[in-house]
Every structure is written in structure tokens, then in C-alpha cells.
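> Whatever this is, show me its structure:
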Amino acid sequence: MPTIAIETTIESGSNDPGQTDMGHSCNSIDEPVTAESPFVSWTVESMEKTIHTFYQKNCNIMWGVIYVILLATYFAYFGYALYWRVGDEGSVRLIVCTVVGALFVTYRLVVKYGQCPNLELFSKNRQQRENLLNWIHVAAAISVTLAVFIYVIITVAINTPRNMVSLGGMVFFILTFYIFSTHPSKVKIRPVFWGLAIQFVFALVILRWEVGFRVFSWLGDRVSELLSYSNAGAQFVFGDQFAHHFFAFKVLSVVMYFSAAIAILYHIGVMQFIVRNIARFMAGVLGTSAAESLNAAVNIFLGPNGAALMIEPFLADMTKSELHAVMTGGFATIAGGVMAAYILIGVSANHLLSASVMSAPAALAMSKLFYPETERHESNEEDVYRYEKSDSDNVLDVATRGAAMSVKVATSTAANLIAFISLLAFVNATLQWFGERVGLENPPLTFQLMCSYVFWPLAYLMGVDRQDCFKVGELIGIKTFINEFVAYTDLSVYIDNVKNITWYKGLRNSTNLTRGFESQMHAGKLEIQDDSVFLYDLNITLEKGIMTDRSIVISTYALCGFSNIGSMGIMLGTLGALAPSRKGDLATVVLRAMIAGNVACFMTACIAVPPTHRVQPIVDVLYDFL
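Purely as a prediction, here's the structure:
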């Protein structure tokens, strides 16, 4: 999503001709104020010119004083707030927001008033500098490899040997991509190695380090809290019973609200600050071009359409490998608005956040392995990282346009779900009819059943528990051939069932739930019937059954991407419209990019396998009842 430009027109006769709706300017006056009396007109015009001349000369000082006063007021409030109450979650939130805000303001001041150092002496020894950087990369790569090897042996192989299956899955995906690469001899080790290394480090920080796990859990809770405010708007428009139509009125309302919030963040420069620095980091470490690195960074927040718009001026001159990397990054991630919808249907917010972050470097790594660079294209990095500032300071107009743009996303999501779920029902009915003709009735032949067998090996290689491999394979097939929204909707059923089983166990342990049912043989018990769980006490059937927490976590990461057959058409339509001269090249690489995006998600799932001490084996809970 590009910065939203809004034109502000000042009509003649305005009381404040030099100021926009929200902000300040130092423009000159084009037309004087007129009045019926010549004396009054001359007096008002003289006063206006005097005031405006004074403001023009001193506007920077005046606004600087105002900003200093506001800053001092805030820090006074900040100090008193910590003095009044400290130690709770609210104080942590206040400190984090203050630190982030201070860093952002400092960055903006440096960009506005700072000067780049003279690099003339440094540029004279460019070859020496490149040689030094190459040696640094080699030394760092060797050090990281040894550290990862030692960590895997000590922490994984000894403590959680079951996770070695996921490591074998990663090796399988890498070797397969290398064998089927367009130019195996041209594969460069640097982007592949460092892309996977960064992904591994992110996994350690987010999932294995207790502090990082708590930080991302806290961020996930804050995102969920932020999304909950969409209920106010949905309730006002659709009434108190809006949640009864959960998807139409609640989920799509979150998409609109979140899109407006993202538009405001882009308008004030927060998103540019985050995206630009992530892109610079990946380009510097992986050695990828500025454009494809920027695309990967933007995909974390906006998805493929917004990321494509950010690099539109450079698409026409990109190499095929860069176009492949751009498309792979789009397939391997999801947009922020869609992520908000997944959170709302019950998928873990912190896992979705970490999946988006971890899949960005993985997408570049797998893309450069599957379609290595064979051409040379030089581009000016500063042109790539430069963003045009919005012409308007009116935040309300920006929010309005962001909400209006989200209507297309919301209606497209609803239309796709209606179409694909209906088509899936038709396909299943047809397959079931054919299956009945040859005796395949229990279980009936369905599209999901076929996918569960086809993708069972992939689920096992990612580390899914054996008893859940068919279910996860079914989810992968739905995500690949239909879309990830339908797959996450099915996954949410397992998540809800696990919550209900856990609640049921706690209820039976805390109360005499079976009182009055002593004469019944199955009182206080549950029974598995065709993968469904029947609770006799409550006369409730949990359809589809349950999966272990381990399998649910792996599925969450494996499904977190736009890589499906339908998205190929969307990707070709979007990029083809932005770069018409490259439609042929885009069509050539789109299938490979979709496969690479899918495998990037699978690599993230392999790395994100939870350690044993974080997993609560829900199957054991089920066995307790039986």
C-alpha cells in the first residue's frame, strides 16, 4: 500500500489560508481578504500581511516551541504515571510505546536534519571494502553454522529427538529445490544460507527464548485487543446482534478497521520507518537487491498487492530471478487485514505474527535456491527506499480512503469464500457419487480425503504427530487448491474442540458433573465416533475431533501464506497491470513462485516445531476420559 496522497484546496477568502486541516504550512497568500468598506479592507489586509509575514519568518521556531512544550508535557505525564502505578501490564505498555515513539521521533529528526558523512575516501578502496565484507560474511557463516550445529545436538537431538524429523524435512526441501532448480550451478550460497539462518534465529528468539516468547505473546494480545475495538463500529452499523452473523458482520468489519489503521500509520511515516530498516537489513545480510528486499519486508504487513505497489517503478527493469522473488514473497506471507480476520476466528495471534516475520527471509532464500540469479541489474538503492510524502496532513481523509480501499478486500474475501466453498461442496458431492458406485462409502470419497493421503508425507516431514498427519495433510491440500481462509476456518474447528475438551476436563474435576447419571453406562464419559468426539454428559458432539497442540502450531505456520492456485491469477493480474511489458516473464515463473512460497511456509513450520515442555498433549487428556 503506497502512501496515500490527498490534495488540499484552499479557497480564496479562507480565514486561515496558510494552514491545512491538521498541520501547519508557511505558504504565501495569493488573494487578500476583501470587505465592503475600503478602510476596513485596507486595515484587515495590512494586519493579515503583517501577521503572515511574521509567521513565515518564525513558523519553524513557533512550531518547535510547541513541540517542545508538548514533549515536556508528555514526559511529565510519563514520569508521574510510573510514579503513581508501576508493575502492571499498563505500565509495560506505556514504557514500550514511549521508547518506540522516542526512537521514531529521533529517526525522523536524523533524516530531516542529519547529513550523510563523506564517503569519498571509503569509495576509493571499494575493492578492498568488498573483499573485507566477503571475509566477514564467510567468518560469520562458519560461526553461525557451528553454533547451530552445537545447539541442535545439545538441545534438539538429546532433549527432543522427535524434532529431528522436522530437521530432516528441512534438508529434504532444500535438496529437492536444489535438484529442480532452474540453474543448480548458478545457485549462490549467501542468500540461501543467510535467509535460513535469519529464520532460525527468529525462531530461537520468538519460540525458544522465554523473553522473546513472552514479548511476542504480549504483542499478540495487544493486536487482539486492538482488533476488538472494531466491535464498536460493527455494533453501531449492524445492531447488537451483529455477532450472530459472525463472518459477514464481525470478520469483515475487522478487515475494514485494520486497513484504516494501517493507512494512518503509513501516512504518519511509522510503517515506512519499520519497512525501510527491515529491507536494508535483509539486503545487507542476504546480498539481495534493494527492490526484492523491500518487497519481502512490505509483505510482512501488507501482503502481495500492497508490496507490489511499493516497487511498481522498478518492476519493468527487474530480472526474472527478482520477479520470482517478488512473487514468492507474496505467496509466502499474508496481509495484515487478513491476519486480523484469522485471529478473530481463533488462530493464535502471536503465532501468526511470528510466522509473517519468519517467512520473509525464508521466501528470499527458497526463491534464490529455486530460481537463482543469472543476470546482472544495477539499481540505485536510495531510489528504492525513497517514499513520496503525502500531500495532505488530514488524517481523517487518510483513514476514510483506507477504509474505502478495504471494501474491495472485504468483498473479494467474501466472494471467494462463497464461490470456493460452494464449488468444494459440488466437487465433494460428485466424488462421493463416484465413490459410492465402487463401494467407497465409509469414509466417503471427498476432496479432503484425497488431499489427506497426497500430503501426508509433507505433514510428517514437518514434524506433525503421526495420528494427525492425515488431518494436517487435508488442511495443506485445502490451502493449496482452494485458499488459506478455508483451511484456517477448518483449523479453527480443531482449536475450538481442544478448548472445549480442556474446559470439559476442568469442569468434571471441579464439580460432580455426573450426579444423576449414575445409572447410565457412559455417564461422565466421551466417545470417539468417526473422528468426532461425543460428550455424553452434555449431549454434545465435537465434529472432526481434536489434534495435539504440536500439530495445531505446525499447521498454523504451514498455512500462513497466499500460496494457492487462485492466488496465481491474482498475482499475475496485479503485477501484469503494474508492468505490462513483463507479462510473459511473470507467467513463466508464477507456478515456480507459488511452489516456492508454499515450501517457504513449510520451512517456517519445520523450524517452529514447539519444544516438548511447551506442548500440552491433548490426546493424553482424551485418553484420561476413556
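> make it CA atoms for all contacts and neighbour counts henceforth
Fine.
> Near Tyr342, how many other residues are there?
21 (other Cα atoms under 10 Å).
> make that Ile198, sorry
Ile198: 20 neighbours (other Cα under 10 Å).
> Just give me the neighbour total for Leu622.
By other Cα under 10 Å, 19 other residues sit near Leu622.
> That one: what's it in contact with?
Residues counted as contacts of Leu622 (Cα atoms under 8 Å, 6 or more residues apart in numbering) are Ile501.
> That one belongs to a helix?
Yes: under DSSP: H, G, I helix; E, B strand; the rest coil, Leu622 sits within a helix.
> and Glu347, helix, strand or coil?
Rather than Glu, residue 347 is Val. At Val347 the chain is in coil, as set by three-state DSSP.
> Surely it is in contact with Tyr494?
No: counting by Cα atoms under 8 Å, Val347 does not reach Tyr494; the two are 10.3 Å apart.
> Pull up the gap between Ile343 and Lys250, please.
Distance, Ile343 to Lys250, using Cα to Cα, to the nearest Å: 12 Å.
> let me redo that: Ser293
Distance of Ser293 to Lys250, given as Cα to Cα: 34 Å.
> swap in Ile136?
51 Å.
> repeat for Ser224
In this view, Ser224 and Lys250 are 14 Å apart by Cα to Cα.
> To compare against the first, here's the next sequence to fold:
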Amino acid sequence: MSALQLQALAGLPLLCLLAWLCGGCRRGVRPRVVVAGLLGQLLVAALLLHVPVLRAGFAAVGDGVEALARATRAGTSLVFGYLGGAPLPFTETAAGASFILFFQALPLVLVVGALSAVLYHWRILPLVVDGLARGLRRLFGLSGACNLSVAANVFVGMVEAPLLIRPWLGRLTRAELFVTMVAGLATISGNMLVVYATMIAPVVPDAAGQLLTASLISAPGAILAALLMLPERETPVTVAAEGAAPRLHDSTMDAIVTGTADGLQLLLGIMASLIVFVALVALLNGMLEPLTGLTLQRIGAWVFWPLAFAMGIPAEDCATVARLLGVKVVVNEFVSYLELAGSGGAGLAERSRIILAFALCGFTNFGSVGIMMTGMAAMCPERRAEIVRLGLPSLVAASIACCMAGATVGVLTSP
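Here you go, the predicted model:
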């Protein structure tokens, strides 16, 4: 094992310690949770990254993502012409200048949204989610509803997953509610996974498989970070939720129409949030820099430098990795992945790019916290105050969980 791998191996317990120190309850952490969380992440990552059959499956996932991208490009080319990827009617003066994010990358959200709805209607997605939920219950001993929501977050968003357990949401213990929120922020939805994999494919090998692995190992990582910050002290009562995913669509065609409409809403939300948050960060930087010489990204780079080092990143790459982690929290992971695919990842070693891709794989930003709190409070208004109080702590725990995912792959990836 190399020095950098040992660095990441030492970083995992240090990240656990950080989560414990950030929590308000220092007693009641069960050793089973720590052991299950750490071994669960390492075992899942080792299987998915180093077993040849599963690696071959990753290649198939990557081919599927490319097929989706090509199919989407056929639709955008028809609707938007050269703006959507059709041949240019003029000569491109700079490489990549014709790429327009909204018309060429983001429409993938629509296609994957419709496909996800169909897979849910055909009961394929609920079957996979239920299997993951049962595995999490054996590892951590949490209730069925909480496990179902955490497992669903591997495939759907931070609001859609709690929606699957809406009848049980009010009966979750405080710790389980926190776990549900942290898992929503520490993972990404399937449609965004496809978009990000397409974006970073030129700089991260097997990008789709890497991000799928990241989302899978972030599930036990999210539970671990959450229960270190807020240990379980009550008796879970919502065991019955496993296997109880409700039917949402009347037919396959209804699933396609509904999934497309949901994807459109998400697409417009992404566009709006990108414009607003990038503008707000630019505005704040415009006020900070003349007065202090600092920017939000530079402050984030300082804060996340130790976490980047704990993930097994070499010292010469830590500043760049920490800066992109800061951008992820201040703006969102979309902008960080854009920078990783562009000039931001140009000077990084391949191992550092892979670790960073894992650490960025989560909705850990202030905008997502607001979206999640609004959605969950609407589903469970009687616990609105509690959800709001747990909002910012859930962002901290989810950020640590994403760094645990990075450290895990750092342990298993040699320089």
C-alpha cells in the first residue's frame, strides 16, 4: 500500500472524528454503527472497483450513458438545430465554443426523468431499492422507512426519496429524520448522475461507473456521519415501510408523460439556480475582494484543504481539490464538475481527479438544503421546526460523508 493510500486510510477515522466533534450529542454512538459504516463503504467500493465482472458492468453502464447522450442529442438537434448539437453552419473559431450547456447537456435530465419513471412503474427500481434497504437494515439496525429513503436516494433526488415514505415521515425518530436528510444531500439522483458522467467522461475514466459507485458508497457513509453527529437514542417504530413503494402511474405512457414533466421542472430549476447562485457568488466576491483580497472560493479552499489531504490527495493537488469542494458548497456541484471537466482539472493527477469526482458526488450546497427543507416541511408540516433546525447540520454531515467516499476510493486506488 502506497503512502497516499495510507494517508487516505488514516483520513477515514479522522473524518469520523470530525463528524463526532461537530455533533451536539457526544454520547450514545454505537460501535456497530462505526464498524458497519466504515467496512460497508470499503467493501462496496472494493467490490465495485476491483472485481472484474462488476468492472465490466461499469463499462456497460458507461455505454448506456453514451447511448442516452446520443439519443438526447438527436432530439436536441431536431428542436434546437446547431445549438443542440447538429452540424455547425459556420466554422468554429475555438475548440468547444459551440457547446451550450442548456441546449446540449441539460436536456439529458428530461430523457432520464422519463426513463426513471418507466422503470419505477415497471417495479424494477422499487425492487432494487428494497434490496438495498434490507441490506442497510442488517448493517445499521435502522427502521424500514429510513432505510427505504436512504436506498432510494441512490437513484432519486433529495425530495423524491422522502416522498416514498411520506406516510411514515412523521413517525421517524429524530436521528432517523436526520439520517434521511443527510442521505438526500450526500447522494445525487440518477438523472444528474448521467449528466455529470457525460460532462467528466473526458477526464475521468469509466465516469458513469465511478459516479454510480460514489452514490452507492455514500449511502452507508451518510448514515455513519449522521449517527456520529446525532446518535440514535429512541426506538425506531416504522419497520413496515420496506417493500411498500406506492404506485405512482396508471400506465407506461402516463409514466413517460409524468417523468418528462418532472424532468422539465428539474431542468428549469437547475437553469434558474445556476444563474442565481453564480450571480450571487460573483456579487459577493465583488464586494469581498476589494476589501479583503479574498473570494468565497479562496475561503472554501482554506477550509477544505485538510479534508482534501484526509482523502489521500497529494499535497500539490490539495489546493485545487479544496477549491472545487468549496465551489460545490457555495454554488453547487454542477459548477464544480464543469470546472473539473475543463481547466480546473487540467493540472490534477488522474487519481486526484477520480477521488474528487467521488467527493463532489452529492447535493451538498446551500441551495439544495433550502429545496430539501421546503419539500420535507410540506410533506410533514408537524415537524417543520425540527426539519429547519436540522438543515445546516445535515449539510455539514453530508459534506463529511462525501469526503468519506473520496477517502474510501483513495484507500483503494494506487497512485
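> Now Glu474 of the first structure. Nearest residue, chain neighbours left out?
Ser452 (4.1 Å; Cα to Cα, 6 or more residues apart in numbering).
> burial count for the one you found?
23.
> Next up, the contacts around it.
Contacts of Ser452 of the first structure by Cα under 8 Å, 6+ apart are Cys469, Phe470, Lys471, Val472, Gly473, Glu474, Leu475, Gly477.
> Quick one: map the second one onto the second structure.
Spelled out, that is Phe470 of the first structure. Under the alignment (TM-score structural alignment), Phe470 of the first structure pairs with Ala319 of the second structure.
> For that match, what is the enclosing helix or strand?
Per DSSP states H and E: Ala319 of the second structure is located in helix 315-330.
> what's the offset of the lengthiest helix in the second structure from the middle of its chain?
Longest helix in the second structure by number of residues, with DSSP state H as the criterion: helix 252-292. Distance of helix 252-292 of the second structure from the chain centroid (Cα atoms, centre = their mean, to the nearest Å) equals 16 Å.
> Show me what that helix is packed up against.
Counting contacts by 3 or more Cα pairs under 8 Å, 6 or more residues apart in numbering; DSSP states H and E, helix 252-292 of the second structure is packed against helix 108-121, helix 296-310.
> from those, which stretch is densest packed?
Counting by mean count of other Cα atoms under 10 Å, helix 108-121 has the highest mean neighbour count of those, with a mean of 23.
> Going along the chain, name the strands of the first structure.
Taking DSSP state E, the strands of the first structure run over residues 526-529, 532-535, 540-542.
> The match of Phe470 of the first structure touches Leu307, doesn't it?
No: using Cα under 8 Å, Ala319 of the second structure makes no contact with Leu307, being 10.7 Å away.
> excluding its backbone neighbours, what's nearest the residue mapped onto Ala260 of the first structure from the second structure?
Using TM-score structural alignment as the criterion, Ala260 of the first structure maps onto Ala114 of the second structure. Distances taken as Cα to Cα, 6+ apart put Gly259 closest to Ala114 of the second structure, at 4.0 Å, once the chain neighbours are dropped.
> again, but for Gln241 of the first structure
Gln241 of the first structure sits nearest to Gln235 (Cα to Cα, 6+ apart), 7.6 Å away.
> I'd like to know how many residues surround the residue in the second structure that that neighbour lines up against.
Aligned by TM-score structural alignment, Gln235 of the first structure pairs with Ser77 of the second structure. Neighbours of Ser77 of the second structure under the rule other Cα under 10 Å: 17.
> quick one: Tyr460 of the first structure and Cys59 of the first structure, what's the gap?
Counting by Cα to Cα, the gap from Tyr460 of the first structure to Cys59 of the first structure is 66 Å.
> again, but for Ala260 of the first structure
Computed with Cα to Cα, the distance linking Ala260 of the first structure and Cys59 of the first structure is 31 Å.
> for Ser452 of the first structure, same thing?
67 Å.
> do you know how far Val255 of the first structure is from Pro191 of the first structure?
Distance from Val255 of the first structure to Pro191 of the first structure, by Cα to Cα: 34 Å.
> Next up, the contacts around Asn136 of the second structure.
Quick fix: residue 136 of the second structure reads Leu, not Asn. Contact analysis of Leu136 of the second structure by Cα under 8 Å, 6+ apart lists Leu142, Asn147, Ala151, Pro220.
> Mark which of these are part of helices, please.
Per DSSP H, the subset of those in helices is Asn147, Ala151, Pro220.
> The first one is in contact with Arg134, isn't it?
The reference is to Asn147 of the second structure. Yes: counting by Cα under 8 Å, Asn147 of the second structure touches Arg134, with 7.3 Å between them.
> Those two: who's more crowded?
Asn147 (31 against 19).
> Just give me the match in the first structure for the more buried one.
By TM-score structural alignment, Asn147 of the second structure lines up with Ser293.
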